[in-house]
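Trainee: The sequence and its predicted three-dimensional model are supplied below.
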Amino acid sequence: MINGNHFSLILLATNQCNAACDYCFEEPTHDRLSLDRLQIIIDKVLGHMDAHQIGALTIHWQGGEAMLLQPSWYVRAFELIRDAAAAHGKHVEHGLQTNLLAYNSDWNGIIAEMFGNSLGTSLDYPNLYRKLPGQSPEQYNTLWAHKVQMARAAGIDVKVISVLNQGTLEIGAESFYSHLVDELGIRDFQINTPFPGGETNKTKQNLSLDVSELARFHRELADIWLERGRDDNVQIGPFDQLIDYFSHRDACLPCIWGQNCADDFIAIDARGHVAQCDCWVTSYPEQRFGNLFEHDSLSALLNDSHAREGFTQRPVKLVQGDCLQCDYLAMCHGGCPVRTYSVHRSLFEKDPYCHLYQSLFQHLESRASQLAATART
């Protein structure tokens, strides 16, 4: 929480990337964050935390491609942040999201020390859009799988995000699950819906999926996971979180269903631009909150930002519409603002995947009840 006891920062330490994915919402630039500028960002973040009595910080390192900065840079960044946090009496944790294409054994030490020997990466199945410059998706897949194998051999826990596409719906949930879990050995992954963020192109114009077909795929994949994976320690987001939620256990639902993401996190890119998250900071310049290098403090930047007002007002606006009649408003909160904005160019509409969410909630609420009944017998 920005104003609770925890602060989440998505930090794009470089806007450079070594891939050429057709549907990427980021604007690639040659900007990289210097250690001097990192010090400025961290000092202002910690100052904001002091002002609001926030005790803990999680930094989610992304890009661009995070591994285009060398391991030695992260060693120095880790020390810089550790020392600054200690001076303010704050606790800091780090997470890493990377395409892994630049990974080699030189990374093992800092991944263990800074990132808890864990990282997140991404691969879609089938892969239609992730590519290396001038190469095919198949060549990307081959290199990515090799890098994942190397990381696992070094004892690194590799988690995966997979963005669904039309090909995914066509092959079906069984083939999708079998490829990721049985063939690739992925035990912890999250499925995401696509959105045409950033500058438009032909691929983005054709990213939209039939929501009814998407909902069917989610239900079928959830059933396969419940039957074959859940008891075998396979985790699929958001299914595992939803089963916990409907079973009245502690659950950390994805940010797309957050009460108000303006209260949960911000993103800062290598140029100092501040926005709601990585999906906004380079995709929609008109929605940036400001530039941290041009403000005396992060608190002042957030307080003075007209763009941020829209995010804070969104929950109130949505309950004035048909969201108020929904049984799941208290857990969905109108869905993801960036998915909304990419379709409607407004924050004050509900998520275009609303029907998908309702269908999935209903299905997993029923399955959670069935699991509870079985456990009692």
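Mentor: Structure's in. What do you need?
Trainee: From here on, just use CA atoms for contacts and neighbour counts.
Mentor: Noted.
Trainee: surely residue 44 meets residue 298?
Mentor: Yes - the pair residue 44 and residue 298 qualifies as a contact (CA atoms under 8 Å) at a distance of 5.7 Å.
Trainee: neighbour count winner among those two?
Mentor: Neighbours per residue (other CA atoms under 10 Å) separate residue 44 from residue 298, with residue 298 holding more: 23 against 19.
Trainee: Contact partners for the more buried one?
Mentor: 44-45, 47-48, 292 (CA atoms under 8 Å, 6 or more residues apart in numbering).
Trainee: Quick check: it vs residue 312, distance?
Mentor: To residue 312, residue 298 is 17 Å away according to CA to CA, to the nearest Å.
Trainee: swap in residue 224?
Mentor: The spacing between residue 224 and residue 312, counted by CA to CA, is 38 Å.
Trainee: Could you do residue 328 as well?
Mentor: Residue 328 is 20 Å from residue 312, where distance means CA to CA.
Trainee: cool, and residue 83?
Mentor: The gap separating residue 83 from residue 312 is 33 Å, by CA to CA.
Trainee: now do residue 180
Mentor: Distance, residue 180 to residue 312, by CA to CA: 38 Å.
Trainee: just residue 48 next, same as before
Mentor: 18 Å.
Trainee: So for those two, which sits in the more crowded spot?
Mentor: residue 48 (20 against 14).
Trainee: ok, residues contacting the helix ranked longest in the chain?
Mentor: When the chain is parsed with DSSP state H, its longest helix is helix 354-376. The set of residues external to helix 354-376 that reach it, using CA under 8 Å, 6+ apart, is 211-212, 214-215, 218-219, 222, 239, 242-243, 246-247, 328, 332, 334-335.
Trainee: ok, and here's another one to check against it:
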Amino acid sequence: MKASNYNYIIYQNNQSYWYNGLEHTYFKLPKDLGLKIERLLTDKERIEFIPKVLKDKLSASGFIVPDNTDELSIIRKRYCDSVNKKNYLLIILPTLDCNFKCWYCIQNHIPSRMSKSTMENVMTHIKYMIDVQNIESLQIEWFGGEPLMYLKQIIKPICEFAQKECEKKGVKYSTTATSNGYFIFPKNIPLIQKLGMTRFHITLDGPKQNHDKVEYQKGCDSAFDHVLNNINQLLSNTKAVNILLRINYTDENLNYEIVDQINHHITMANRGRITITPKKVWQEKVRKDRYKDIGELLNLFEQSGYNTIRLDVITNFVPCYASRKYYNAINFNGDVIKCTACNDLYENKTHGIIQNDGSISWNMDFIRKYEVKSFENKRCLQCKQLPICMGVCPRDNEYVNACKFDGMDINLEDSMVNYIDSMCK
């Protein structure tokens, strides 16, 4: 037996924290015991002297592996398995328009709306993926712009069609949305429930006083209050819906008062269906020391009854959903693209076209960028972070010395300690 190449052993607070990046397993031990075990792991011959119960636990968790184990081969296989999995994620953008105009948003909010003929093409494509490609599941993610501006006109007919087609073939169906939350009016909740929506990804821009400066709507006194009231009403009147609540932060708006402000609107019974994830606004400079403040903020949210994301790492061995074979995005005008976070949405050229039979014809120069294995370079292959990172965005693969963690406030070891502490209470 030998030690895994992807072990993290961290000593803090008189404890040893153990995390294996390949299997995403973890535990913690008193510091003295952790030091003794770590010393045994440094010598293959001494591993045999580890007590059997502990040795079996370390083996089952991936911290020690047989001598002939090629962990890079395991990573490559899991990458290929995940990329080729027939769980189809289809992002649909009914519009690029939005009722809010956030300063940091990467989207150009041009007035736009998906036409009836494009909707029919989308439906033909969905049927093709179910009947011909034999997908195992279909998740439709509504994106924009603000997709709920066209809940009844576009989302409803496409979802109803997809539900029926999936039911015919026994394909698992779900639909989710990335939204600013403004249009989740109480009158829309029955339709949201009928269409099978299971999750909304909604963003707050810091505490109320900050959020309302960034996101505002004519005739609405406070977008912050309005959106949170909508969320609470939605959760109170549904059983299957969950909320991923993203909190965009900057140096200016990173403030603990947001916890009490959210608590004021969300009843205790509904908090367990909300997951909090803080994200740095991309224009903000990286500051690794900011993670301590983020950790304390997450502590306060957990104490109030919410779920949190403390360790923001890759767990499915795919660096980006755009790398997946069974993923596509359809713009309001019918163009098929891969990335919704770049200029593909606005370029005056076609990347992919839905054919009459529902298949997609790609510009091969475009699609090849997303087939690149961005981790297949010397730096990534020698890096301990490989299985929890899997390389940069495929579009950025030319930057061979880039690392995605360099652009994040996350301090990886502090994040692991924070995560393990929260899971081992």
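Mentor: Ah, there it is. What you see is a predicted model; the values in this text were computed from it and never measured.
Trainee: Quick TM-score on the pair, please.
Mentor: Scored against TM-score structural alignment, normalised by the length of the first structure, the superposed chains reach a TM-score of 0.72; 334 aligned residues with a CA RMSD of 3.8 Å.
Trainee: Secondary structure class of the equivalent of residue 17 of the first structure over in the second structure, three-state.
Mentor: By TM-score structural alignment, residue 17 of the first structure lines up with residue 98 in the second structure. Residue 98 of the second structure falls in the coil class when you classify it by DSSP: H, G, I helix; E, B strand; the rest coil.
Trainee: show me the contacts for residue 98 of the second structure.
Mentor: 109, 144-146, 149.
Trainee: before we move on, what about residue 220 of the second structure?
Mentor: residue 226.
Trainee: one step back: most neighbours among the contacts of helix 354-376 of the first structure, please name it.
Mentor: residue 334 (32 neighbours).
Trainee: now stretch 84-103 of the first structure, how far from the centre of its chain.
Mentor: 15 Å (CA atoms, centre = their mean, to the nearest Å).
Trainee: Need the residues that contact that stretch.
Mentor: Residues contacting stretch 84-103 of the first structure (CA under 8 Å, 6+ apart): 18, 42-43, 46, 50, 55-63, 65-68, 82, 114-115, 118-122, 143-144, 147-148, 151.
Trainee: Go again with 7 Å.
Mentor: 55-62, 65-67, 114-115, 119-122, 143-144, 147 (CA atoms under 7 Å, 6 or more residues apart in numbering).
Trainee: cool, and stretch 53-62 of the first structure?
Mentor: 3-13, 90-98.
Trainee: and the equivalent of residue 368 of the second structure over in the first structure, what element?
Mentor: With TM-score structural alignment as the criterion, the equivalent of residue 368 of the second structure in the first structure is residue 309. Using DSSP states H and E, residue 309 of the first structure sits in helix 306-318.
Trainee: give me the stretch of the second structure that the next helix or strand after that helix matches.
Mentor: Using DSSP H and E, the next helix or strand after helix 306-318 of the first structure towards the C-terminus is helix 329-332. Helix 329-332 of the first structure lines up with residues 386-389 of the second structure when matched by TM-score structural alignment.
Trainee: The matching stretch vs the first structure, average distance?
Mentor: For stretch 386-389 of the second structure, the mean distance from the matching residues in the first structure following superposition reads 1.1 Å, by mean CA distance after the TM-score superposition for the first structure.
Trainee: what's the spacing between that stretch and its chain's center?
Mentor: Chain-centre distance of stretch 386-389 of the second structure: 15 Å, with CA atoms, centre = their mean.
Trainee: Stretch 273-283 of the first structure now?
Mentor: With CA atoms, centre = their mean, you get 12 Å for stretch 273-283 of the first structure.
Trainee: List the residues that contact residue 195 of the first structure.
Mentor: Residues near residue 195 of the first structure by CA under 7 Å, 6+ apart: 207, 339, 342.
Trainee: PyMOL command for the buried members of these?
Mentor: Buried subset of those, written as a PyMOL selection, criterion 16 or more other CA atoms under 10 Å:
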select buried, resi 339+342
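Trainee: So which of the contacts of residue 195 of the first structure sit within helices?
Mentor: 339, 342.
Trainee: Please produce CSV containing the contacts of residue 195 of the first structure, extended by distance to residue 132 of the first structure.
Mentor: Converted to CSV, the contacts of residue 195 of the first structure look like this (distance: CA to CA, whole Å):
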residue, distance to residue 132 of the first structure
207, 20
339, 26
342, 26
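Trainee: Now for the nearest residue to residue 63 of the first structure once chain neighbours are set aside: which residues touch it?
Mentor: Of all residues not flanking residue 63 of the first structure in the chain, residue 12 sits nearest, at 4.5 Å (CA to CA, 6 or more residues apart in numbering). By CA under 7 Å, 6+ apart, the contact list for residue 12 of the first structure reads 61-64, 268-270.
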